[in-house]
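Colleague: Fold the following, please.
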Amino acid sequence: MEKILIIGCRNTMDDVCIGCSRCLVAFNRREGQFARYKDKEAEVLGILNCGGCPGASIVQRLAQVKLWNVPLQEQPTVIHIGPCLSDHCTHADDVITKIQAKSGLEVVEGTHPYMPEKIWS
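Modeller: Modelled structure (predicted):
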């Protein structure tokens, strides 16, 4: 079974996308980048923010996720990067590179497909 950790932008998660509902709805419906789990068992293990600009604490935050989940015998098997981070953050390349280098897991850029192509159309 896939155990998914979603990582997003702290600023967006705190101020704009409260509750990360679009990521969770997409997972439940297996839409967007979660379509890859359509015929697989998968669950969201957690949602983590980057730690704030410029993402300097992301490696420590990943280590905390591991530490907190050891007693639960649960660990992520794949990481999804939310569009709030991958598409809109000026530090995204550095943050994603750190995640890829240190996590040892597959890193998928993307979660939900619910971004309007044009805001006012």
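
Colleague: CA atoms for contacts and neighbours, from now on please.
Modeller: Will do.

Colleague: Next, the contact list for Cys23, please.
Modeller: By CA atoms under 8 Å, 6 or more residues apart in numbering, the contact set of Cys23 is 82, 111-112.

Colleague: Sticking with it, tell me its helix or strand.
Modeller: Assigned by DSSP states H and E, Cys23 falls within helix 21-29.

Colleague: Before we compare anything, build this one as well:
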Amino acid sequence: MPKVGIIRCQQTEDLCPGNTDFKVASEGKLGFAETGPVEVIGFVSCGGCPGKKAVARAKIMIERGAEIIAFASCMGRGNPIGFPCPHFETIKTAVEKKLGPEVQLISWTH
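Modeller: Okay, the predicted model is just below:
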């Protein structure tokens, strides 16, 4: 089973416990439909706006066994507050650049 690290928006931590992220990951549904079921081995925030800690945190999760980095839906889609991260594309591009093309990225979870 592939191992995934999930990066979430720090602004939504007090509103979302992440249970839907864990559920769809374990079932291989929605954002994980292409990978099938995965094991979540890390669940961290971006570090707060503008998300500069996301790159280092993604790298640490890869070093500790994650094969995939997923961005929780609060980042790109704005769940649950309806306000996506204004820095999402910059964060995602920076993570892609740091980790390289061999690490799969998933842009949303549910």
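
Colleague: residue boundaries of the helices in the second structure?
Modeller: Secondary structure of the second structure (DSSP state H): helices at 19-27, 53-63, 73-76, 88-99.

Colleague: Just send these back as JSON lines, with distance to Thr12 of the second structure too.
Modeller: Shown next, in JSON lines, are the helices of the second structure (distance: least, CA to CA, whole Å):
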{"stretch": "helix 19-27", "distance to Thr12 of the second structure": "13"}
{"stretch": "helix 53-63", "distance to Thr12 of the second structure": "15"}
{"stretch": "helix 73-76", "distance to Thr12 of the second structure": "7"}
{"stretch": "helix 88-99", "distance to Thr12 of the second structure": "14"}
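
Colleague: Minimum distance to Val40 of the second structure: which of those has it?
Modeller: Nearest of the helices of the second structure to Val40 of the second structure, taken as CA to CA: helix 19-27 at 7.0 Å.

Colleague: coming back round to it: now, of the helices of the second structure, which is deepest in the fold?
Modeller: For those, the largest average neighbour count (mean count of other CA atoms under 10 Å) is found in helix 73-76, namely a mean of 25.

Colleague: Not counting sequence-adjacent ones, nearest residue to Arg77 of the second structure?
Modeller: Excluding its sequence neighbours, the residue lying closest to Arg77 of the second structure (CA to CA, 6 or more residues apart in numbering) is Pro84, at 5.1 Å.

Colleague: again with Ser86 of the first structure
Modeller: Spatial nearest neighbour of Ser86 of the first structure, chain neighbours left out: Ala92 (5.5 Å); criterion: CA to CA, 6+ apart.

Colleague: counterpart of that neighbour in the second structure?
Modeller: By TM-score structural alignment, Ala92 of the first structure lines up with Phe88 in the second structure.

Colleague: tell me, what residue is most central in the second structure?
Modeller: The second structure has Phe71 as the residue nearest its centroid, 2.3 Å off, counting by CA atoms, centre = their mean.
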